[in-house]
Structure formats: C-alpha cells, structure tokens
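**Q** Attaching a predicted model along with its sequence, questions to come.
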Amino acid sequence: MNTEWRQAIRNFYEAKNKAWLTGDGENLVKMASRPEAIRACLKDIEALRRSALARGVQYRKSRTNVKILKTTPVRDGKIRVDLLEQMTWIYNDGVEVDHQARLQPIRVTLDHSEGRWKIEKLDSIGEKEERSLIKGQLDFRAFDHELGTRQARYDRRKAQRYAELWWNGFNPQYKKFEVDCTNYVSQCMHAGGMPMAFNPRKDRGWWYRHQGGNASWSYSWAVAHALRWYLEGSGRAAVVTNPQQLKIGDVICYDWEGDGMWQHNTIVVDFNHEGMPLVNAHTVASQRRYWDYKDSYAWTEQTKYRFFHIKDAF
C-alpha cells in the first residue's frame, strides 16, 4: 500500500512535467478523484504557457524533484502527504537558452476508496496569501528612519549573490516566515549593504534584531505593503516607470488586484536579451522568473507594479 501511493505521486508529477510542455492536462484530470481537486494546478500550467506564448518563449524541458516531508493517515482510507516540489524549466526565448525554477510546499490528500490512489485535494502556498496579513494593519505611508553618519554603498553583486544563495532555502540567522517574500527581499538588500534603520516602533524604520534569543522586526522588513511604502518614503530608492530602467539588486512590488494592497516583492537578479528583469522571490520560491508574473495564477488584468531603483549610496 505504501508503495502504491508513492507511485501515484510519481505518476502525477510525470504527467505534470509533460503538461507544462504540451498544455494537455487530460492525464492529470484522470489522476484526480474529482476535477476540482487539481483546478489550481491546471490554472498554473495554463498561466505559464500563456505567458510563454506572449513573450515568444518555448519551453524545451521540465524537471520536478519531489521531497516527501511528512505523511499522515486520515479517515476513510485517505492519506495526507506534505511535500516539497522543485520545478526547473529550460526554455528558448528566440536568442538564448535559459532556465527558471520554483520551489513550493504542497499538501496532497490521496483517496483509495475507488480501488486505487487518486488525488482528492491539492493545496499550496501561493502569491496571494499575504493579503490576510495586511488586513487590519496600518497604512504604512510614512516612516521615520534613523541612519548613521557613515555613508554606506549598495553592492548590487552582493545582493545578487545572496539572492541566488538563498532563493530555495532559509538563512538560519533570520526567522522563517510562512509568507516570506518580503523578509527574503529585505535580507538581500541588507546583504548588499543597505543599512538597517532602527526604531523602537515596529511601524517605523526598516530593521531586524535579535534580543536575548528572541527576534523582532519592523513591518517594513517582513510585510510587502509596508516595504513598498518604506522604499518610496525613506529616500533610499527612486521610483522608475519602466522595468528596463532597473538594475541588479532593485525591487519590484506587486498589487495583484489593483486595489492599493501590495502583496508581493521580488528582487532583480538578471536580465533577458531584451533588457527585461529576471527576478528571485520567496513564498513560492522562484529563481530567474520573468518579472511580470503573468505566469502566476495570482496575476490579474488589474495587477499593478511599482519599480524601485535602490540608490547606490545611503
């Protein structure tokens, strides 16, 4: 029985790898006990392929590594499996061959009631999750910040190296957040030389500190909405209107619904042959992802962006 459900998961990911390249999700549907169980998965595949078509990109290879973290028997002959999936795509953009990757925690519930294991439910942490953290908090439009007298310079290559080192992992010197995109971007900027702006209030400055074995941090360090307003109000970054004006180590902020609630941040790590940014991110851990996120089911026609060029000196 243990071998059978593991084989069902292997079969699912083999079919998913093919679906990324062909767009045909029929075999995936057959592996689910009901179509609704994998609706989000199919939307994710559709979004990636729609984005590729719009950019003239052709995916050549898809590879997924799956690590099973935990298994839990549940009622009625079902089993719940927590796993980590790392997807890597090789693509040709018409000029050069490149890759992008994502790492995502998944919870799969499998049902054996029909005589073989089928997927009953598939849950994942997505880019939309931070909205629940924003509601009920303050509007972080104004920030005090305290800077030292020594001038610091922003080393973009150091920020890039840190972003590449930790895109699919967590630095143990910092708290790991379930919704980690802003914490990750803040770490990258700090690694590049942006000094912390300490303040005793969590809704002021930009900081992370350890005190007696306990960690504390400003909202702007860990919440996307707060970091977006901190960057604009602190004088540490300049707003630019075009993504091609950005440099390595710069930051892009995302408002999925276009309603003024900023839910996601990424850091620029490279550019394609057209000068368009490729970004790294956490929550859905992403490496060298095309900046506009139209390959994400979180993206909508109302999505707004804010492009921040981090200053070279502070």
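**A** Yep, that arrived.
**Q** contacts and neighbour counts: CA atoms only from here.
**A** Will do.
**Q** What number of residues are in the vicinity of the nearest residue in space to residue 95 that is not next to it in sequence?
**A** Spatial nearest neighbour of residue 95, excluding adjacent residues (CA to CA, 6 or more residues apart in numbering): residue 273 at 7.3 Å. For residue 273, the count of nearby residues is 10 (other CA atoms under 10 Å).
**Q** Confirm for me that residue 273 is in contact with residue 97.
**A** No: using CA atoms under 8 Å, residue 273 is not in contact with residue 97; the gap is 10.5 Å.
**Q** which secondary structure elements does the lengthiest helix in the chain contact?
**A** Determined from DSSP state H, the single longest helix within the chain is helix 2-22. For helix 2-22, the packing partners by 3 or more CA pairs under 8 Å, 6 or more residues apart in numbering; DSSP states H and E come out as helix 26-30, helix 39-55, strand 58-74.
**Q** Just want the angle from it to helix 39-55.
**A** For helix 2-22 against helix 39-55, the angle by axes from the mean of the first three to the mean of the last three CA atoms, to 10 degrees is 30 degrees.
**Q** alright, now check it against this:
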Amino acid sequence: MEWREFVQQYFQAVHQSSMDGKYERLLPFYCTGESGVQEEWDRLNREKRKIEERGVKLLAVQGQVTPMCWVDTDATIEVTVRWQENKTLGIKHTKYKEANKRLFQLQLLKTNEKWSIIGARESNGDQKLVVEEEEEPVIVVSGVEDAINQPMLIVHGAGGYNAANAVAYAERYWNTTNPVYPRFTDDCTNFISQCLHAGGIPMLLSKEMGKGWWIRTGKGASWSYSWTVAHSLYLLLKSGGPPMRAVMKSSAAELVPGDIICYDFNGDGRFQHNTIVVAKDANQMPLVNAHTTDSSMRYWAYEDSTAYTPKMRYAFFHIRGV
C-alpha cells in the first residue's frame, strides 16, 4: 500500500470513529508504545467524553485531507497534511455546524510492507510558545492570497461595542485572512483584536509596543503587544479599562456572543490563547471561533485541543465597550 492511501484510510477511520464512538478501530493504524501516538489517542478520547457529557449527537462528519509536504527517509516518512473537518451536531432538537482547519503531522514507519503511525500531532495548533514582551510575533504570508479578491467588512468608526458586528467578522474570517491585516504564525490574538475592532472598539494609539491597543498596517507595519500577544490582551481585558471596559465573569455560561475567553493551557498564570463567543448551544454554553487552529462554532472548553492539560484555566470576559 502506498503511504498516501494509508493516510487517507486513517482519516476516514477517524471520521467514522467520531460518528459511532468506536475509536478502537484506530488501534491497528498505530505503533503502540509511542508517546506521540498516545497523546493523540488521549485527545480523541477526551473529545469523545466531552460529547457524551454535553448530550450531543454527532449527525454527520465530512473531511478533506490534503498532503502539503513530506520528508522521505530510509526508515520513515514525515508528512504534513491540511485537515479540514466539518461536523453537524444535534443537541436538544437543534442542529449546528462546527468546523476546524488544522495542519497535522504524521510520522509513518513501514515494516514488513505494512505502514504504521509512530507519531501524530497538530502542527502550529492551539498550543503557543509564550511570547515574551520584547519579542515580536512572526508573520507568515501564506493564506493571504485566498482573501485578496474577497469582500471585506468595513469598520465605520466607534460608537460603543456592537457584538453582532464582531460576530459577523468572526464568522466571515474564521478560516481566511482579511488582506488589510498581516497574518501571524500564532494568529489567535490578532484575529480576536480584529473582531473587537470590527465591533466598534477603537484603537488606543501609541508609539510604544508595550502601550495601548493598536496596529498600523501597510509599509512599515507595527502593532502593540496587546493586539497580538495572548497574555497581553488578557491583562488589558482584566484591567477593566479602555477601550474594551471588559467585565470578568465567573463562568462560561454567563457569556454572550461577542464576549472573549482566554486560555491558560498550563495553569501557570500565562495565557496563551483567545477565542470569541459567536453563539450558544442548546445547553446555553458558548461556541467559539478562533485562529491558529482555525475553528468555527467550536465548543468553548477546548478539551479536544492538542494543548489541553489537566491544569488548564480560563478567564471569561464580557465586553462593554466605551
């Protein structure tokens, strides 16, 4: 069997297992005992448990897997694929669609004419390296071309926070890039800042990256840490000051569309990810959109994330605006 066919069969099995909950069908694909395989196995089972806890029924799964690049050595093949997964879920007689676009890396080993997976992980997923205040995020230009010919939502000044406009922006650009803005390798906070600005939150301009909340695009583009770094935005929201005048809430259930969730995956007080609430499910729990692992209508808790740890903490913010 050629490795491309093996990879296709694996993701077909993943989708089928998502539907019926029988993840044991994936075991023949794995080389048991490998730590990279165990992490992915644990992630899949966390996702299964969370669906059961929520009382959600998975009605349909569609996916597309495209090999992007691969390195072929004498013993192994390391392949990076783009995995677009679309789910239709039902809960309390209502339906909604969740979508995630991931870069996924598989390490394959062939022994006795049979392929097996010895490593599986998300590439450039939810887990972020902590960006120190003096470091700048890295810009990537891939993906910008897809958005060049698409219409943009225009921000007409600021007169308070219009959550509906912020949500509309999050829905429009969850899996693409507004060409007005740069795209970063870790793009989650840049995306959330764009959503807030589209909702009418005005920039606080400054000449210093450590002050205000702003971005200058075009030639010589620059930006504040609070616009692009997850922990810096968290600190601004926590302050309750302008321009968001956010109010911290005690639980996810208190949030409404347009509000923000911050994620501390390691539980060490440094927040590494941000999402925006775009809807609530039939249990009145938030569904969120995000970048880096581009996600639409994803359940807020992120227990299906490769960045998940048992120590994960959240911060919930209602956005009031000026």
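**A** Thanks, I have the structure now. Everything numeric in this text was worked out from a predicted model, so none of it was measured.
**Q** aligned partner of the residue nearest to residue 95 of structure 1 in structure 2?
**A** The alignment partner of residue 273 of structure 1 in structure 2, by TM-score structural alignment, is residue 282.
**Q** Which stretches in structure 2 count as helices?
**A** 3-20, 35-54, 144-147, 163-172, 188-198, 225-228, 230-239.
**Q** hmm, back to that, what's the offset of the longest helix of structure 1 from the middle of its chain?
**A** Computed by CA atoms, centre = their mean, to the nearest Å, the chain-centroid distance of helix 2-22 of structure 1 equals 23 Å.
**Q** and the direction of that helix versus that of strand 58-74, what angle?
**A** 150 degrees.
**Q** and of the helices and strands packed on helix 2-22 of structure 1, who's closest to residue 294 of structure 1?
**A** Taking CA to CA, helix 39-55 is the member of those nearest to residue 294 of structure 1, at 5.6 Å.
**Q** what range in structure 2 does that closest one sit on?
**A** Residues 38-54 of structure 2 are where helix 39-55 of structure 1 lands when matched by TM-score structural alignment.
**Q** what separates the residue of structure 2 most remote from its centre from residue 211 of structure 2, distance-wise?
**A** Residue farthest from the centre of structure 2, counting by CA atoms, centre = their mean, is residue 112 at 38.3 Å. Distance, residue 112 of structure 2 to residue 211 of structure 2, by CA to CA, to the nearest Å: 60 Å.
**Q** before we move on, back to that, the match of helix 39-55 of structure 1 vs structure 1, mean deviation?
**A** Stretch 38-54 of structure 2 differs from its equivalent in structure 1 by a mean of 1.5 Å after superposition (mean CA distance after the TM-score superposition for structure 1).
**Q** where does that stretch sit relative to the chain's centre, distance-wise?
**A** Stretch 38-54 of structure 2 sits 17 Å away from the centroid of its parent chain (CA atoms, centre = their mean).
**Q** So which residues make contact with it?
**A** Contacts with stretch 38-54 of structure 2, where a contact means CA atoms under 8 Å, 6 or more residues apart in numbering, come from 18, 21, 23, 32, 57, 120, 121, 283, 303, 304, 305, 306.
**Q** buried set for it?
**A** Judged by neighbour count using 16 or more other CA atoms under 10 Å, the buried positions of stretch 38-54 of structure 2 are 38, 40, 41, 43, 44, 45, 46, 47, 48, 50, 51.
**Q** What's the local residue count around residue 241 of structure 1?
**A** Neighbour count for residue 241 of structure 1, taken as other CA under 10 Å: 12.
**Q** Show me what it aligns to in structure 2.
**A** Aligned partner of residue 241 of structure 1 by TM-score structural alignment: residue 250.
**Q** And for residue 204 of structure 1?
**A** Using TM-score structural alignment to pair residues, one finds that residue 204 of structure 1 aligns to residue 211 in structure 2.
**Q** what's the nearest residue to that match if we skip its chain neighbours?
**A** In this structure, residue 211 of structure 2 finds its nearest non-sequential neighbour in residue 224, 6.6 Å apart by CA to CA, 6+ apart.
**Q** hang on, the earlier thing: pull up the gap between the residue nearest to the match of residue 241 of structure 1 when sequence neighbours are not counted and residue 27 of structure 2, please.
**A** Among residues not flanking residue 250 of structure 2 along the chain, residue 316 sits closest, at 6.8 Å (CA to CA, 6+ apart). Computed as CA to CA, the residue 316 of structure 2 to residue 27 of structure 2 distance reads 38 Å.
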